[in-house]
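A.B. asks: missing the sequence, but the structure's below:
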C-alpha cells in the first residue's frame, strides 16, 4: 500500500511517498482534516507558515492518538524571510505554533518574496541567509531534513555552491500538462528528491475530458490517475482534500499506467486553467493590485 512506502532522503531520513497538503484549509478546520488523514493511514502532512494553519495541524496530530514518531510533518519558511535573524525567529515560531519539539522537513517556500515571484531577481544572498538558519536548526536537531520549494536551477546552484548542506527536497508545481522535466532531472542529479504539489492541478484536471477518458479505461478517478502519474515519475505527490472519502481514494493507486499512456500524459499540452486557484493566497495582494491597474 502506497501509504506505507517511503523515499530515503540524501541524509538517510525516510519520508512517506504520498502526503496530504493543507493549503487553503483554515486553521480552525485543519485539525479535523489532519485527524481524518491520519485515521485514513496518511503519515505525511504538509503545511507552511504562509498557510496560517500550523497551530491546527499540530493540534490534529496531538489529538489523533497517533505516535509523533510515526508522522512526518513538513512546513515551509515564509517566502519573504531573507535574513538569518528573521529566518531563525520564524523557525522557532513554527515549532511553537505546531507545538512540536522538532520538524521533520522545513523548506524555503520560494526563492522570491511572493510579491516579486518569478520577476527576475533570485535573492541569492537572502536565500543563503535563510539557508544558514535552516542548516543551524538542522544541526541543533530542531529539523530532521531541510530543503526548498519553487526553486529553479540558479536558485539550487546558489545553495549547492555556497551552503554547507545540499537541499534534500525541492517541492514544485507538477502535474499532467505542467511537469518541469528539466528541473526534475537536474534536482535528481544533485541527490534532491522532488515533491509535486497540486498534482491534480488545483482541481482543474478534474474537468479534463481526455484525462476522464483515460482514467475510465483503468477504472479509476481522474485524481487517482494524476497521483499515479506523479508516482510513476518517482515524484512525491501532495494532493489536498478535506473530504475523508477522497483521502482514501487518493491513496488507492495500486495500478500501473502503461508506457504508452505515460508518454501521452508526459506530452500533454500545457493549457491548464487554474481558475480561482491561479491567484495563490500567498501573493493575493499582488493579484489584487494587478487587477486594479496598480502593478504592471
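C.D. replies: Cool, got the structure. Predicted model only: the values in this text are computed from it and were never measured.
A.B. asks: From here on, just use CA atoms for contacts and neighbour counts.
C.D. replies: Fine.
A.B. asks: wait, what's in contact with the residue nearest to the spatial centre of the chain?
C.D. replies: Centroid-nearest residue in the chain: residue 197, 4.4 Å away (criterion: CA atoms, centre = their mean). Residue 197 makes contact with 21, 171-174, 237-239, according to CA atoms under 8 Å, 6 or more residues apart in numbering.
A.B. asks: isn't residue 244 right up against residue 37?
C.D. replies: Yes: under the criterion of CA atoms under 8 Å, residue 244 makes contact with residue 37 at 7.0 Å.
A.B. asks: More neighbours: which of these two?
C.D. replies: residue 37 (26 against 17; other CA atoms under 10 Å).
A.B. asks: in the strand or helix carrying that one, what's buried?
C.D. replies: Counting by DSSP states H and E, the element that carries residue 37 is helix 27-39. Under the neighbour-count criterion of 16 or more other CA atoms under 10 Å, helix 27-39 has 27, 30-38 buried.
A.B. asks: In a markdown table, list those along with distance to residue 163.
C.D. replies: Shown next, in a markdown table, are the buried residues of helix 27-39 (distance: CA to CA, whole Å):
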| residue | distance to residue 163 |
| --- | --- |
| 27 | 34 |
| 30 | 35 |
| 31 | 36 |
| 32 | 38 |
| 33 | 36 |
| 34 | 34 |
| 35 | 37 |
| 36 | 38 |
| 37 | 35 |
| 38 | 35 |
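A.B. asks: Next one for the comparison:
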C-alpha cells in the first residue's frame, strides 16, 4: 500500500500529509464512507462537531481493524462553545460521540473576532492538551493578526492552522506566517468546491501528466508542503484522490498553478465571520 508522507508538528507529533475530509457527508453515510477511505489507505480523518458526523467517524475507526495508533483523527470546536466551560464540555461531547480514548488534534473552528475572546477559548484547549486528551491542538481559519494574539497571550503555539487554500486562493501570507512560527498549514476546500477543475491551465498540466485535474491540484498542495484532505462520497473518487504519489509536478507547473491566485474564497472571511 502507498505510504503517505508524514509531517512533523511543532510538538514532535507526526501527521499524515494526505487525509480524508468528512465535511457535508451525511451522518448516516459517514461510517461506511470513512471505512471506504481507510480501506483505500487513508490514515488521517478530519471531522468537526459542526458536521454532525463525529459518531460515524468513531465507528469507522473502531470497526476498521486498524490499530488506533495508526489513525490520525481531528475534530473541531463548535462556534457556540468559545467560553472556557463551554469549550471543555464541548470537547467531552466530541469524545463521547467519537467513542475514542484520545483525539489526535482538536481545533478552534473559527476565531469569531466579534463574538468573544478566542484567547480564553485557546486556554481551554491548552488544558485539554496538558491532560493528554488531545495529543495536539490547533486552530482553523485564523489570520496572522489572530495568531499573533495567541502567540502573545498564551503558552502553546498552535500545531496547525486549517484554512481555505486552493489555486484561486493561495493564502501565501497566512502560510508564510505559519511557516515562520512552525505552525503547519492544512488546506480545506482544496479544489475550491470543484471550481478549479475546469481551469484551462490545470487541465493542460493534468493532460500532460496523465492525471485528472483534481489529482494535479492535490499534488500541487502536497508539493507546496501543506496538509490536505479532499472529501468525496464515492469509492472511485476516494481512491483517485489517494493516487497522488506516482508522479511529480515540475517547478514550472507549480508556479503556473500558483499564479492562478485571485483571492477568491468559497467560504466566509475569517476577519468578519462571527458564526
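C.D. replies: Nice, I can see it. Here the structure is a predicted model, which means the values were calculated and not measured.
A.B. asks: what ranges do the helices span in structure 2?
C.D. replies: 27-40, 54-63, 84-98, 118-130, 144-153, 172-180, 200-209, 213-223, 235-242, 251-258 (DSSP state H).
A.B. asks: and these as a markdown table, adding distance to residue 9 of structure 2?
C.D. replies: Shown next, in a markdown table, are these (distance: least, CA to CA, whole Å):
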| stretch | distance to residue 9 of structure 2 |
| --- | --- |
| helix 27-40 | 22 |
| helix 54-63 | 22 |
| helix 84-98 | 21 |
| helix 118-130 | 14 |
| helix 144-153 | 16 |
| helix 172-180 | 11 |
| helix 200-209 | 30 |
| helix 213-223 | 16 |
| helix 235-242 | 22 |
| helix 251-258 | 24 |
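A.B. asks: Nearest to residue 138 of structure 2 among the ones you listed would be which one?
C.D. replies: Among the helices of structure 2, helix 118-130 comes nearest to residue 138 of structure 2, with 8.5 Å by CA to CA.
A.B. asks: Which residue numbers in structure 1 does the closest one align to?
C.D. replies: Using TM-score structural alignment, helix 118-130 of structure 2 corresponds to residues 127-139 of structure 1.
A.B. asks: distance between the matching stretch and the chain's centre?
C.D. replies: 19 Å (CA atoms, centre = their mean, to the nearest Å).
A.B. asks: Stretch 187-195 of structure 2 now?
C.D. replies: 12 Å.
A.B. asks: likewise stretch 92-103 of structure 1?
C.D. replies: Distance, centroid of stretch 92-103 of structure 1 to centroid of chain: 18 Å (CA atoms, centre = their mean).
A.B. asks: Tell me the buried residues in that stretch?
C.D. replies: Here stretch 92-103 of structure 1 shows 94-95, 97-100, 102-103 as buried, counting by 16+ other CA under 10 Å.
A.B. asks: Check stretch 37-47 of structure 1 too.
C.D. replies: Buried, per 16+ other CA under 10 Å, within stretch 37-47 of structure 1: 37-38, 40-47.
A.B. asks: need the contact list for residue 47 of structure 2.
C.D. replies: 21-23, 53-54, 57, 73-76.
A.B. asks: Chain neighbours aside, what residue packs nearest to it?
C.D. replies: residue 75 (4.8 Å; CA to CA, 6 or more residues apart in numbering).
A.B. asks: what about residue 23 of structure 2, distance to residue 11 of structure 2?
C.D. replies: Going from residue 23 of structure 2 to residue 11 of structure 2 by CA to CA, to the nearest Å gives 27 Å.
A.B. asks: Could you check which of those two is surrounded by more residues?
C.D. replies: A side-by-side neighbour count of residue 23 of structure 2 and residue 11, using other CA under 10 Å, places residue 23 first with 19 against 14.
A.B. asks: The more buried one and residue 51 touch, don't they?
C.D. replies: Yes: counting by CA under 8 Å, residue 51 is a contact partner of residue 23 of structure 2 at 6.0 Å.
A.B. asks: still on that earlier bit, please say which position in structure 2 the residue nearest to the centre of structure 1 maps to.
C.D. replies: Per TM-score structural alignment, residue 197 of structure 1 is aligned with residue 188.
A.B. asks: By how much does the helix holding residue 37 of structure 1 deviate from structure 2 on average?
C.D. replies: Taking mean CA distance after the TM-score superposition for structure 1, the mean distance separating helix 27-39 of structure 1 from the aligned residues in structure 2 is 0.6 Å.
A.B. asks: which residues in structure 2 does that helix match up with?
C.D. replies: So helix 27-39 of structure 1 sits over residues 27-39 in structure 2, by TM-score structural alignment.
A.B. asks: residues making contact with that stretch?
C.D. replies: 20, 22, 45, 52-61, 64, 233-235, 238-239.
A.B. asks: follow-up on the earlier one: show residues contacting the match of helix 118-130 of structure 2.
C.D. replies: So stretch 127-139 of structure 1 is contacted by 81-85, 87-88, 91, 106, 108, 111, 143-146, 158-159, 162-165 (CA under 8 Å, 6+ apart).
A.B. asks: which residues does the residue lying closest to residue 192 of structure 2 once chain neighbours are set aside contact?
C.D. replies: Distances taken as CA to CA, 6+ apart place residue 166 nearest to residue 192 of structure 2, at 5.9 Å, with adjacent residues excluded. Residue 166 of structure 2 is in contact with 187, 189-192, 217, 221, counting by CA under 8 Å, 6+ apart.
A.B. asks: Tell me the residue in structure 1 aligned with residue 166 of structure 2.
C.D. replies: In structure 1, residue 166 of structure 2 lands on residue 175 (TM-score structural alignment).
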